[in-house]
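K.L.:
Pasting the sequence and the predicted coordinates here, then a few questions.
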Amino acid sequence: MDSMSGWVMNRRELGLGVATASLALGAANASLAQVQVTVPNTIPPALDAQIGRLAQDIQPDVRKVYELTGGRPVWNAERLRALQDIASRAEHHALHAGDYFDFVGLAAQPDTAEVRSTAAALGYAKVLAHGRIAPETVEELWEMQKNSVDVASGLVGALNNNNLPAWFDGLAPQDIGYKNLSAGYIRYRRIARDGGWPAFAAGAQIEPGASDPRVPGLVKRLTLEGDISPSAATAMGNSAVYSAAVQQGMRSFQTRHGLGVDGRVGPATQRSLGASAEDRARQIALNLERRRWLKRDLQPERIEVNTAAAIMVYWKDGQPVHSNRVVVGSHANQTPSLERDFASVVANPPWTVPMGIARREILPKGPGYLAANDMYINDNGWVVQRAGPRSSLGYVKFELRDSYAIFLHDTPSKGAFNLSVRQRSHGCVRVQNAVEFARLLLAPDPTKLERFDTAQVSGDTTRVQTGRQIGVRLLYWTAFVDGQGRVAFREDSYRRDTKLARAMGIDVRLPEVVSEAPADKDDDWV
């Protein structure tokens, strides 16, 4: 059984384990009404020896718990029952309770049940608070602000205040994105347990009005995912006709998956249809893990770029107020997971070409190519492209502090924004309608906005400071809940799902990405 199946242990077994373990602990805990936090004392040698036999990564936290309680036991029957209820809700976080809690095993070894109960509680708490996997081990460049919780002190405080369930509930992210995605996970797991949806056989494209034997299975699949209503599906019956009603459901499916929305069942759509309900549930599990890595307190004004979806969302006062399509790094030149402050807007920016791009892709083409693209070599040997209509940065650049030369910018190549697969750049983020977005950011200060507008008219290179703190987060989320409350999926363009799944021991088979257009000439410069 892999780590994504067998989600909740049999409640009767849990109850028997709790009851037996509680009897073993009863004498020591009969008078324990509250864990008392004390000045750290020496832990009794027998207890310390048991702690030393635990996994090394959990020993410091377990030892801290007993230092804070003066070496006294902390578990009684009531608290173990609360821990059982907490374990039963692990599926809401796409976690397997049996990976953390072995109540039957506690009963089998009552002499060590106290310490192992503490270790189990802390291990599960750390996963909820920080995630199972260190993000740096599965991404080449991951520089986000991590969540940080002292789980040992938190557990003692929760026991002290008799609010163990509430404390555990608060460790996972509390934002609507995590909660909605968690609900989506439960839904897809239920679909998978009930047998999933009919497998889709890849083949010829299904055109509007055509008759195809795959249509009835397609209708069932779209109904299970919410793209077709049950009443509409009933009206369709078992018809093999790819009717207007089925096409409407398919457009909903295509929108959720970031595909070209044409109602036809072509190659890219067929590949997305190839994923099973179990695969999609497991993909959601990977993205819940990514969200657990991140700090919980977010800046109320921020820019978030989902590089898997190639979408940017601008948040103000804690609410999403604006979204744009973006073009992000290609598979070979991935946009990293990065969190930085937004510093300034630069109108009419010149582009200093990175040395690697200049050597590989520009200088070999000769002086004529440089001249044709408004480029020159400066006194320090760098290739520079002048500001203007041909500039690869377009008419505005959004500077980030200390961002490895990764930034957001305009582009003269607007056509890529119309593609569904927009992983095409050298790593920077091209923003659709970038000048209008810059004006939106500067609008709170009319003076700054006027400076920017004046520069746009004159063509002068002008840096305008925002004058306030705006965060930028470059994220990689292949499963998320969209503005209509539906679970949306994106294919694993950077293969990061594959790597994370391997680290978590999850067997998931995701569709390959299908791009509808090759990269244009010089399309991936920046």
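P.N.:
Arrived safely.

K.L.:
contacts and neighbour counts: CA atoms only from here.
P.N.:
Will do.

K.L.:
and the gap between the residue nearest to the spatial centre of the chain and Ile311?
P.N.:
What sits nearest the mean C-alpha location of the chain, by C-alpha atoms, centre = their mean, is Trp477, with 3.6 Å. Noted for Trp477: a distance of 11 Å to Ile311, by C-alpha to C-alpha, to the nearest Å.

K.L.:
In the stretch 151-300 of the chain, mark out all the helices, start to finish.
P.N.:
Along the stretch 151-300 of the chain, counting by DSSP state H, counting those that start in this stretch, helices occupy 151-160, 164-169, 176-193, 215-224, 230-236, 244-256, 267-273, 277-293.

K.L.:
Which other helices and strands does the fifth one contact?
P.N.:
Just to be clear, that refers to helix 230-236. Counting contacts by 3 or more C-alpha pairs under 8 Å, 6 or more residues apart in numbering; DSSP states H and E, helix 230-236 packs against helix 215-224.

K.L.:
Next, the angle helix 277-293 makes with the helix it packs on.
P.N.:
Interaxial angle of helix 215-224 relative to helix 277-293 (axes from the mean of the first three to the mean of the last three C-alpha atoms, to 10 degrees): 30 degrees.

K.L.:
Which element, helix or strand, includes Gly70?
P.N.:
Counting by DSSP states H and E, there is no helix or strand that carries Gly70.

K.L.:
which one is it nearest to, not counting chain neighbours?
P.N.:
Asn41 (5.3 Å; C-alpha to C-alpha, 6 or more residues apart in numbering).

K.L.:
Alongside the first one, take a look at this:
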Amino acid sequence: MNKNERYIAIAVGVLLLIGAAVYYQFRQKETVKQAFAPDSTVYSKQDYTTLVLDSTVLASFFASRSLADSLQSDVRSFYQRRGYQYAWFSENRLANAANNFNNLRQSYISDFADSSLYNAEIDRLVNEAETQGTKFLANKVEVQTLELLLTTAFFQYADKAYAGTVKDLLDLEWFIPRKKKNFQALLDTLVMAKGQPIREPVNRYYTLLKEKLRQYRLLQQQGGWPKLEFEGKAPKKGDEDSTVLVLKQNLHRWGDLKTLDSTSIFDDSVAVALKRFQHRMGLSETGKLDEKTLVEMNRPVEERIRQMMLNMERLRWVPDELEPNMLLVNIPEYRLHVFENGVQSWMSKVVVGKEATKTSIFKGNLSYVVLNPYWVVTNNIINNEILPKLKRNPGYLERNNMEVVSGNKVINPYSVKWSSYTKNVPYTIRQKPGKGNSLGKVKFLFPNSYSIYLHDTPSKSLFGETARAFSHGCIRVSEPEKLALHVLKSLPEWNEEKLNAVWKTQNEKWITVRPSLPVYIVYFTTWVDNTGQLNFRRDLYGLDSALAKEVFGEQ
């Protein structure tokens, strides 16, 4: 290679290096630029408005505010999908959706007395946007700020109002799976709804209870209700007493007394209203001012509001739409609810677990009906209740129609040295079908890890109690025959006649339920029933107290 050719080669090499450097810098800028670029695979090609954010504004907005990474990600994703087009403004005005959302946010702050969602800057800017019109729109910085503040506030609001606590629900003894809600789609719907109300992602029980919460907030603003106190005995039907007027006023406030008069006579209308109140509290419906009724009447409005807020938190964990055909047991209510085609068709009393042997909160699928069931005794009951009796006399088993099984073989209880065991007996103990069997004539199985099921019981008298927490965890049903017919109605051959024919024997019979039936075991101490009445119950397992630590930050 001659001298001139070497110079040409060097010059070409330098040009290539400069070109590569320029290209690298260009690609770096493109990479930074693309960090906030829209996802063209979604719907960014659609034109919502001619107003478009500069993607770098997002970075500046995030840098100026302390926002969680997850919140930043939500906001960024929302704008990426819409090609950075504005959501809360049209070309010439603040969109109706902005006012619609702002009303939702302010209602939540008022309903739940939650100042964490209060934002004075949003309120100021919304007010200026409405009153100044085009003058406000000319201020690009203010418009961009309000746009991003509203979007950020929406995701903060949605987490509070619809998702609920982020704590592991297993710590709160709630084992029903919680479905993740799509707040991106909800915001899309909100901003495209042209100011029309949107369907909030909550179930109807939440909505009903929220209306009652607002009524009680109003009562709170009015000073609540006076405490009922008596110098001597509480007035009874036929008495005339000055305190009866206070009683009437309170019953009228709560909706139990339909017509209020100014007399102080304890008449029939007061007795009927008292029965309504007692029914809503799960008390004996005597129409009398007994001690338990007075305790519930004298609970202050603030306590009732807290109770509603706690149960609304639980309702946020429940799916927006429940299956139209299902069974639901509410533990503090001691009731089984049967739903057909989305409507409650009937209810039945139940007995649930004692505080020491709580009934678990979970969802299952009822798959089997067992007629004339064996009762397989749990290890806990064997260790704590049966083993001490067997050590004294193995004849206990025969007297109670029980047997000892090893594998598939029934063995003689007198051949076992029971005194050598303190726990973990290596045998199955079961009670044979027949009169006196602890599971009665039928059990309903929805396989779960808590060994809980629904069943009949020979102890019918317990259904006469108002508080029915007596079991070892399983749920005893007061109308098992009716429930069996309902669960098996998809199998017409299993009619009442055929069921009775099996029940006349002592032979165990398993029936597969197809399709399986969803069963929810839940825990609500306040709710609105299918007649629109607000109910309250005692916190049987202390779970309201545990949840209050999470919701209200109490120790």
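P.N.:
In hand now; what should we look at? The structure presented is a predicted model; accordingly, all values stated were derived computationally and were not measured.

K.L.:
Thr112 of the first structure: which of the helices of the stretch 151-300 of the first structure is closest?
P.N.:
If you check each of the helices of the stretch 151-300 of the first structure against Thr112 of the first structure by C-alpha to C-alpha, helix 151-160 wins as the nearest, at 18.8 Å.

K.L.:
Which positions in the closest one come out as buried?
P.N.:
Applying a neighbour-count criterion of 16 or more other C-alpha atoms under 10 Å, one finds Val151, Ala152, Gly154, Leu155, Val156, Gly157, Ala158, Leu159, Asn160 buried in helix 151-160 of the first structure.

K.L.:
Between which two of those is the distance greatest?
P.N.:
Longest span within those, C-alpha to C-alpha: Val151 and Asn160, 13.8 Å.

K.L.:
Rebuild the helices of the stretch 151-300 of the first structure as TSV, extending it with distance to Arg401 of the first structure.
P.N.:
Output for the helices of the stretch 151-300 of the first structure, formatted as TSV (distance: least, C-alpha to C-alpha, whole Å):
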stretch	distance to Arg401 of the first structure
helix 151-160	32
helix 164-169	35
helix 176-193	27
helix 215-224	44
helix 230-236	51
helix 244-256	33
helix 267-273	38
helix 277-293	22
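
K.L.:
Give me whichever of the ones you listed is most buried.
P.N.:
Comparing these by mean neighbour count (mean count of other C-alpha atoms under 10 Å), helix 277-293 ranks first with a mean of 24.

K.L.:
Packing partners of the following helix or strand past that one?
P.N.:
Next in sequence after helix 277-293 of the first structure, counting helices and strands by DSSP H and E, comes strand 302-306. Packing contacts for strand 302-306 of the first structure, counted by 3+ C-alpha pairs under 8 Å, 6+ apart, involve strand 311-316, strand 462-475.

K.L.:
Which of these sits closest to Arg401 of the first structure?
P.N.:
Nearest of those (C-alpha to C-alpha): strand 462-475, 9.9 Å.

K.L.:
same for the closest one, what does it pack against?
P.N.:
Contact here means 3+ C-alpha pairs under 8 Å, 6+ apart; on that basis strand 462-475 of the first structure packs against strand 302-306, strand 337-347, helix 446-458.

K.L.:
Roughly how far does Arg105 of the second structure sit from Glu493 of the second structure?
P.N.:
Taking C-alpha to C-alpha as the measure, Arg105 of the second structure falls 55 Å from Glu493 of the second structure.

K.L.:
between these two, who's got more neighbours?
P.N.:
Counting neighbours by other C-alpha atoms under 10 Å for Arg105 of the second structure and for Glu493 shows that Arg105 has the greater number, 21 against 11.

K.L.:
longest helix anywhere in the second structure?
P.N.:
Taking DSSP state H as the criterion, the second structure has its longest helix at helix 3-34.

K.L.:
Mind giving me the packing neighbours of that helix?
P.N.:
Using 3+ C-alpha pairs under 8 Å, 6+ apart as the contact criterion, helix 3-34 of the second structure has no neighbours among helices and strands.

K.L.:
And whatever helix or strand comes next after that helix, what does it pack against?
P.N.:
Sequence order places helix 55-63 as the next helix or strand after helix 3-34 of the second structure, per DSSP H and E. When contacts are defined as 3+ C-alpha pairs under 8 Å, 6+ apart, helix 55-63 of the second structure sits against helix 140-158.

K.L.:
quick one, the helix it packs on and helix 55-63 angle?
P.N.:
Orientation check (the same axes, to 10 degrees): helix 140-158 of the second structure against helix 55-63 gives 60 degrees.

K.L.:
quick revisit: would you turn the buried residues of helix 151-160 of the first structure into a markdown table with distance to Asn373 of the first structure?
P.N.:
Below are these laid out as a markdown table (distance: C-alpha to C-alpha, whole Å):
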| residue | distance to Asn373 of the first structure |
| --- | --- |
| Val151 | 57 |
| Ala152 | 60 |
| Gly154 | 60 |
| Leu155 | 62 |
| Val156 | 65 |
| Gly157 | 64 |
| Ala158 | 64 |
| Leu159 | 67 |
| Asn160 | 69 |
